[in-house]
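*Asks:* Next come a sequence and a model predicted from it.
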Amino acid sequence: MKYTLEIAIQKPIEAVAESFDSLENLKHWQRGFQKLEPLSGTPGEEGSKSKLIFKTGKRDIEMIETIVKKNMPHEFHCTYETKGVYNIQENYFEILDANATKWISKSEFRFTNFIFKVYSFLMPGSFKKQSYIFMKDFKNYLEKGTSVA
């Protein structure tokens, strides 16, 4: 499953990139984020691997993030692996004007688990909806200082 989402953020590209690249800011715009555990490489840098832990309801979800490409302030690409799901995430940032940036998020999901394959077939919009929630939360954090933590 593949899709692309876009959102305009009323901040200069440098401010967007700095906040997006900050490991400290993850808790402010990624709902349920609990912690990041470095596994290899320098956290946040190209080639690094980290374990991300999220709380969803009563469950903890662990995923492995690998940073594939980092060309900030314009690009940040990574993969996420968890039980039954492999996600390729490409993020692009474009200058709209001196005080506005467009974030383009390209997502590809591959499912190795039968339950996720069925779920993605029956409710493909749920993945897109969740991705857009993260984008809106990031926008609100930058523009209004609203944190989901």
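*Replies:* Received, thanks.

*Asks:* hey, let's count contacts and neighbours off CA atoms from now on
*Replies:* Fine.

*Asks:* ranges for the strands of this protein?
*Replies:* Per DSSP state E, the chain carries strands over the ranges 2-9, 33-40, 49-56, 59-71, 75-82, 85-97, 100-111.

*Asks:* Output those strands as a markdown table; include the columns mean neighbour count and distance to Lys27.
*Replies:* Formatted as a markdown table, the strands of the chain follow (neighbours: other Cα atoms under 10 Å; distance: least, Cα to Cα, whole Å):
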| stretch | mean neighbour count | distance to Lys27 |
| --- | --- | --- |
| strand 2-9 | 16 | 19 |
| strand 33-40 | 16 | 5 |
| strand 49-56 | 18 | 10 |
| strand 59-71 | 17 | 15 |
| strand 75-82 | 18 | 17 |
| strand 85-97 | 17 | 19 |
| strand 100-111 | 19 | 19 |
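
*Asks:* structure B:
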Amino acid sequence: MKAIKIILVVITMLVLLFFATGLIVKETKYTAQVSIDKPVEEVFNQFNEPENMKNWIPEIKSFETINKNQGITGSVYKLVVNNQGQDITMTEKVMAYVPNEKVTLFFDAENMLKKDDYIFTEKEGVTTVTLNASCRSDSYVMACMFPYFKGTFQEQDQTYLNNFKKYIEEEKEE
């Protein structure tokens, strides 16, 4: 009987810790970075060409323009992404667009709200793309989970940046 009480106390403590995470951590933030042996103009243009996204984010099934503004900022797109066999529809809004310097994207994917801030810098013909990402959720339970998946989110975005590097460096060699 004493063992059962100990197990119940441990389980209760773990559950409380899990739900306290949502009170303490409101937003999960991380960075990813890649250096590409191409000039910043070429990297920026290729990165912001919607048709190219499927070349480095293989989970994208479709990409549709909902509203494209002349200055790009404020443009809205609809994406359908395959996530482990399940299709997820999300919207992407361009929050900031500074040619050859920065693009900030906001994604609304059901219970996940994600802001990706991409910074482009060039030094001696090598362009560095730095992603500063933040995730949050309208759902309290999802918000409690995000901090525990920070490494997974970061690894996935790093993979996408590595895929982009491979795509753009190989594309011009062909």
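*Replies:* Sure, I can see it. Note that this is a predicted model, so its numbers are computed, not measured.

*Asks:* TM-score them against each other, please.
*Replies:* TM-score for the superposed pair, counting by TM-score structural alignment, normalised by the length of the first structure: 0.88. Supporting figures: 144 aligned residues with a Cα RMSD of 1.7 Å.

*Asks:* about what we covered before: same list (the strands of the first structure) but as TSV, adding distance to Gln130 of the first structure.
*Replies:* TSV is the format used below for the strands of the first structure (distance: least, Cα to Cα, whole Å):
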stretch	distance to Gln130 of the first structure
strand 2-9	11
strand 33-40	14
strand 49-56	12
strand 59-71	15
strand 75-82	15
strand 85-97	13
strand 100-111	12
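
*Asks:* Relative to Leu26 of the first structure, which of these is closest?
*Replies:* Nearest of the strands of the first structure to Leu26 of the first structure, taken as Cα to Cα: strand 33-40 at 7.0 Å.

*Asks:* Spatially, which residue comes closest to the equivalent of Met142 of the second structure over in the first structure, not counting chain neighbours?
*Replies:* Alignment note (TM-score structural alignment): Met142 of the second structure maps to Phe116 of the first structure. Closest residue to Phe116 of the first structure apart from its sequence neighbours, by Cα to Cα, 6 or more residues apart in numbering: Gly84 at 6.7 Å.

*Asks:* and that neighbour, how many neighbours?
*Replies:* For Gly84 of the first structure, the count of nearby residues is 13 (other Cα atoms under 10 Å).

*Asks:* Verify the contact between it and Tyr119 for me.
*Replies:* No - counting by Cα atoms under 8 Å, Gly84 of the first structure stays clear of Tyr119, with 11.5 Å between them.

*Asks:* ok, back up a step: with Gly145 of the first structure as the reference, name the closest of the strands of the first structure.
*Replies:* strand 2-9 (12.7 Å).

*Asks:* Counting residues, name the longest helix you see in the first structure.
*Replies:* The single longest helix within the first structure, with elements called by DSSP state H, is helix 125-144.

*Asks:* In the second structure, which residues correspond to it?
*Replies:* So helix 125-144 of the first structure sits over residues 151-170 in the second structure, by TM-score structural alignment.

*Asks:* now do stretch 54-72 of the first structure
*Replies:* The aligned range for stretch 54-72 of the first structure is 81-99, by TM-score structural alignment.

*Asks:* distance between the matching stretch and the chain's centre?
*Replies:* Between the centre of stretch 81-99 of the second structure and the centre of its chain there are 8 Å (Cα atoms, centre = their mean, to the nearest Å).

*Asks:* I'm done for today, thanks for sticking with me.
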